[in-house]
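*Asks:* coords below, sequence missing:
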């Protein structure tokens, strides 16, 4: 295995990580920002108030995007196994 092939696998792994984890992290970020703006506007500074909507949004996004995420991970794993079997 050459260095270029190893770097290609590493690049593919990073892209898969970003593709799988990115939407869930982005949803948590947006929900956290919205809740923070609402807390600042209403001057309610309760820490648990920002936690519950984020947890619900992340769980909901995992339910909705779970199939997409699993398919990406399976495709990447199959590609890695093909590369390993070709060595």
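*Replies:* All right, it came through fine. Computed from a predicted structure; not experimentally measured.

*Asks:* C-alpha only now, for contacts and for neighbours.
*Replies:* Fine.

*Asks:* separation between residue 39 and residue 10?
*Replies:* Residue 39 is 41 Å from residue 10, where distance means CA to CA, to the nearest Å.

*Asks:* next one for the comparison:
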């Protein structure tokens, strides 16, 4: 295995990780921003008002995007395993 192949595998895995983090955390960040704006406008400083919507949004995102994310992981793993003879030789 050449260093170029190892770096390419690392790049693919790192891109997949970043994509998964953005898909899972992104909606929670947007909801957190909306809740923060609402709290600033109404001067309500309740911690659970900030935490619960973000938690529910993140859980719903995992439920709905989970199959797609799992398929992406499976595609990467299949590609790595299938290309073992090519990468070694």
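*Replies:* Noted; the coordinates are in hand. Every value quoted in this text rests on a predicted model; they were computed, and no experiment measured them.

*Asks:* same drill for residue 39 and residue 10 of structure 1, tell me which one is more crowded.
*Replies:* residue 39 (16 against 12; other CA atoms under 10 Å).

*Asks:* tell me which element that one falls in.
*Replies:* Per DSSP states H and E: residue 39 of structure 1 is located in helix 3-42.

*Asks:* by contact count, what packs against that helix?
*Replies:* helix 47-85 (3 or more CA pairs under 8 Å, 6 or more residues apart in numbering; DSSP states H and E).

*Asks:* ok, and for the helix it packs on, which residues are buried?
*Replies:* Using 16 or more other CA atoms under 10 Å as the test for burial, helix 47-85 of structure 1 gives 50, 53-54, 57-58, 61-62, 69, 72-73, 76.

*Asks:* ok, so of the residues you listed, who is nearest residue 44 of structure 1?
*Replies:* residue 50 (10.5 Å; CA to CA).
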